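[1] here is a sequence together with a model predicted from it:
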Amino acid sequence: MLSGGVDLFLEMLAAERAAAPNTLAAYEADLTSCAESLAREGQTLQTATTEGLQNWMAALVGSGQARRTVARRLSCIRQFYLFLLREGMRADNPAAHLDSPKPHTPLPRFLSESEVLALLNACAEPAGASLAKKRRGILAKAALELLYASGLRISELLALPRKAIAGDQRMIMVRGKGGRERLVPLSDSAREAAQALLEVDAHLESPFLFPGRDPAKLMTRQAFDRILHTVAIRAEIDPARLSPHVLRHSFATHLLAHGADLRALQMLLGHADIATTQIYTHVQTERLQKAVQAHHPLAADSAHTK
């Protein structure tokens, strides 16, 4: 079924690009798959139309093949038709305007509101605990409150200076990606938790709200992860489900669920492009669907007829 053009293309790959045997076999398999699809429409690789190639790609996606696999096969086809064009075996390039499959963007993982509350409650140490353990609990509470109440990135949290929480401030200045600064609100509970940490660490005279073993340096991400792991186990939450970024996602998801504006959320999260923030609209979609079901007259009539 394959033509001489395919043979010449594979020879070129081997001679000019030193393609490995496995690569050549994969390309041949891709071209065979495309040729078989085209044959069902009365076309060949040499006579293929853009529509014929699009139908082949649609069949690949419809069969459940991974986007990465489809993208690799598309790359092969594009190279093949560029080769035919350069060699004068075709006067046009039917693959020139084929679109790559969009990469799958997974929805952000987040905790339920009750799980976040369980985490915060799990920070408390028993009355007889050592001073070191009590201090660790206070630190964990301050970190979790700030992460969840403000949507901070872990790097932004650990870099917070002590002076950011000094006084009765309602907003804190955060330096995010690219050096961009933004103001984020500070909830009463987050401020109280941070003030408690400031008091217990006053003797360290560290410039950071979350000091490391060396008070002159900030806490490492690894040290914080260990604290988070301990709190997760106490709260009976799988530590694999928990990370600082999951708390950031939880902050965004819960805000939207309670009616926050997407533009406001973009500012709070420090996203340069609102397209980054739009991943959280799955929450809005679910809320809108419930609103339609609850209030739209046709939806109500449909419910009564069931």
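    Done, it's in. Numbering: from 1, shown residues only.

[2] from here on, just use CA atoms for contacts and neighbour counts.
    OK.

[3] tell me where the chain has strands.
    With DSSP state E as the criterion, the chain has strands at 171-175, 181-185.

[4] turn those strands into TSV, columns for mean neighbour count and distance to L74.
    Shown next, in TSV, are the strands of the chain (neighbours: other C-alpha atoms under 10 Å; distance: least, C-alpha to C-alpha, whole Å):
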stretch	mean neighbour count	distance to L74
strand 171-175	17	42
strand 181-185	16	42
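
[5] now render the ones you listed as TSV, adding distance to L139.
    Output for those, formatted as TSV (distance: least, C-alpha to C-alpha, whole Å):
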stretch	distance to L139
strand 171-175	18
strand 181-185	20
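
[6] take the one below as the second:
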Amino acid sequence: MDELDAIWFDHHDKKLRAAGETYKRIKAAITELKNPIASEFNAQVFAAFRSQRLDTGISLNTVNHEHAYMRAMFNELIRLAVWKRDNPLKDLRQFKVQENELSYLTNEQIAVLLVELKKSTNPHVDLVSRICLATGARWSEAEKLQPQQVRQRLIQFARTKTGKARAVPISQGMQDEIFTDHAEHRNIGAIFAGCTGAFKEALERGSIQLPMGQLTHVLRHTFASHFMINGGNILALQRILGHQDLKTTMRYAHLAPDHLDSARQLNPLVFCPCVGD
């Protein structure tokens, strides 16, 4: 199957935004499968493989992603007329994953974190973190920010996860800080250098505990959660975060102060004359 993966990459994946990354993941899965003969690969083989993966502690999300990558590879090879058979994974269902409650920082935790970030010897971690808190940016989007993306008190996030550009307003003060930082450090390309480790250290110094597997992404959740708590509009939040599907954004809707308040105001008992005051 290694050869099929290479053909798929050469004809398709090179043109994708995440060029090479999906190829690496499929190649790793094929290696774990011990590079089976493509004609002998089927849903039963993959089902047994993913069961073994789960037994070794690999998460449901990871095996679902592997499933999706390989199914997409075969779909594209069929379109290219390289693969003449049905997609071997077309009828295999992915595992249902129960959505965990999203964790976000309280006002008190934000205050503690900002103090600890200021103490860091890393010159970028404080500003990168505050950009995430101010705009809902993913950590990688803020960390890889380039000067031309910042203008007129807007940050233009271009190479995003969804492929769609979005612009988020910032204060004049934050814009000035970004350009001051760039003028001082003059990094090639991006304004900032890597600072994930410094962020983790600030959390540890502040004794801020996060759920397993969550680190910098808590800042994006924190922006979205506080946006809704403070009365923000769910459709505006969708545009700010760049979610393609509103269902993704709806995870934050319950935090709005008037969430589903209309149930109390518009239920039929309110308007029924037979119901007493």
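    Yes, it's here. Values in this document were obtained by computation on a predicted structure and should not be read as measured data.

[7] neighbours of the aligned partner of A190 of the second structure in the first structure, how many?
    Alignment note: A190 of the second structure maps to F208 in the first structure; criterion TM-score structural alignment. F208 of the first structure has 22 neighbours, counted by other C-alpha atoms under 10 Å.

[8] ok, the nearest residue to F208 of the first structure once chain neighbours are set aside to D188 of the first structure distance?
    In this structure, F208 of the first structure finds its nearest non-sequential neighbour in P161, 4.3 Å apart by C-alpha to C-alpha, 6 or more residues apart in numbering. According to C-alpha to C-alpha, to the nearest Å, P161 of the first structure and D188 of the first structure sit 19 Å apart.

[9] who has more neighbours, those two?
    Each of P161 of the first structure and D188 has its neighbours counted (other C-alpha under 10 Å); P161 has more, 18 against 14.

[10] who are the contact partners of whatever residue of the first structure lines up with R138 of the second structure?
    Under the alignment (TM-score structural alignment), R138 of the second structure pairs with R153 of the first structure. R153 of the first structure makes contact with L147, P244, H245, R248 under the criterion C-alpha atoms under 8 Å, 6 or more residues apart in numbering.

[11] reformat these as JSON lines; add neighbour count and distance to V174 of the first structure.
    What follows is the contacts of R153 of the first structure, written out as JSON lines (neighbours: other C-alpha atoms under 10 Å; distance: C-alpha to C-alpha, whole Å):
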{"residue": "L147", "neighbour count": "24", "distance to V174 of the first structure": "12"}
{"residue": "P244", "neighbour count": "22", "distance to V174 of the first structure": "16"}
{"residue": "H245", "neighbour count": "18", "distance to V174 of the first structure": "16"}
{"residue": "R248", "neighbour count": "24", "distance to V174 of the first structure": "15"}
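
[12] quick test: name the residue nearest the centre of the first structure.
    P108 (5.7 Å; C-alpha atoms, centre = their mean).

[13] my read: that residue touches H249, true?
    Yes - counting by C-alpha atoms under 8 Å, H249 is a contact partner of P108 of the first structure at 6.3 Å.

[14] thinking again about what came up before, surely the residue nearest to F208 of the first structure touches M219?
    No - at 11.7 Å, P161 of the first structure does not count as touching M219 under the criterion of C-alpha under 8 Å.

[15] what ranges do the helices span in the stretch 51-200 of the second structure?
    60-79, 107-119, 125-135, 139-143, 172-185, 196-205 (DSSP state H, counting those that start in this stretch).

[16] any chance of a markdown table for these, columns distance to L269 of the second structure?
    Output for the helices of the stretch 51-200 of the second structure, formatted as a markdown table (distance: least, C-alpha to C-alpha, whole Å):
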| stretch | distance to L269 of the second structure |
| --- | --- |
| helix 60-79 | 44 |
| helix 107-119 | 39 |
| helix 125-135 | 42 |
| helix 139-143 | 48 |
| helix 172-185 | 51 |
| helix 196-205 | 50 |
